[in-house]
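Participant: pasted the sequence and its predicted model underneath.
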Amino acid sequence: MDKMKLSRMAFYGYHGVFPEENKLGQRFYVDLELTLDLSEAGRTDDLAATVNYAEVYERVKRIVEGRPFRLIEALAENVASDVLHQYTNVNDVTVRVVKPHPPFDIHFDGVTVEICRKRESI
């Protein structure tokens, strides 16, 4: 199978367990890896034979910048579910959500959640 990757999409959201996170918000980064057959699109140069990544970006943006989730696991799950429901030619999707500045008094480059969902699991 072929892959389409959307890397380091940046959005501002209000996700987190702590009230300050829901009030102040912060930047989140999302990576998607879609597995699908791109051979027809490659042969025909036809957008209808693939996934419009600009459209995918807008769908992810609506989710991340929409209602707050307590957990980035839930945010990732919602993105994966939306992609698999909207794009029937996508066989599976990997979603990575990065919260670069979690509100802890420790120093590291953020926390990342990565989930993989297959079409048969929706």
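Facilitator: Received the coordinates, thanks.
Participant: drop to CA atoms for contacts and neighbour counts, all remaining ones
Facilitator: OK.
Participant: ranges for the strands of the protein?
Facilitator: Using DSSP state E, the strands of the chain run over 2-13, 26-36, 90-99, 111-118.
Participant: use this one as the comparison:
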Amino acid sequence: MKNQINVEGIRLYAYHGCLPEETKIGGEYIVDVNMVYDFHEAAVKDDLNLTIDYCTVFNICKEEMTIPSKLIEHVGKRIYDRIIHAFPKLIETKVKVTKLLPPMNGPVDKVSIIIED
């Protein structure tokens, strides 16, 4: 059976970027994690130990976002790697990191990267 668990809209303040101002001032980010996982047994038994713990996913994202990176590609890869390591039974995993109001030469609401298998 193929089911999906999504932890979306994780809003965090972090200090990623290539510009010196970004590492000092910081900015807002949103992380979305989509996981395909067979949680049929957990659904039947109502047992958290048989499924993905949302708090673990949140904490991985929060911890990795506190480590400054020049690129959101880098922090996204770290989040992705930790999630697939924490939950080895995942069938598919997708991590999206969005940087709100990036410093650019014009009005841009957001930029994002997606890492998935």
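Facilitator: Arrived safely. None of these values were measured; they are calculated from a predicted model.
Participant: dump the strands of structure 1 into JSON lines; add distance to residue 48 of structure 1 and mean neighbour count as well.
Facilitator: Formatted as JSON lines, those follow (distance: least, CA to CA, whole Å; neighbours: other CA atoms under 10 Å):
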{"stretch": "strand 2-13", "distance to residue 48 of structure 1": "15", "mean neighbour count": "15"}
{"stretch": "strand 26-36", "distance to residue 48 of structure 1": "13", "mean neighbour count": "20"}
{"stretch": "strand 90-99", "distance to residue 48 of structure 1": "13", "mean neighbour count": "21"}
{"stretch": "strand 111-118", "distance to residue 48 of structure 1": "22", "mean neighbour count": "15"}
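Participant: the longest helix seen in structure 1 vs structure 2, average offset?
Facilitator: Longest among the helix segments of structure 1 by residue count, using DSSP state H, is helix 72-86. Average distance, helix 72-86 of structure 1 versus aligned residues of structure 2 after superposition (mean CA distance after the TM-score superposition for structure 1): 0.6 Å.
Participant: no further queries at this time; thank you.
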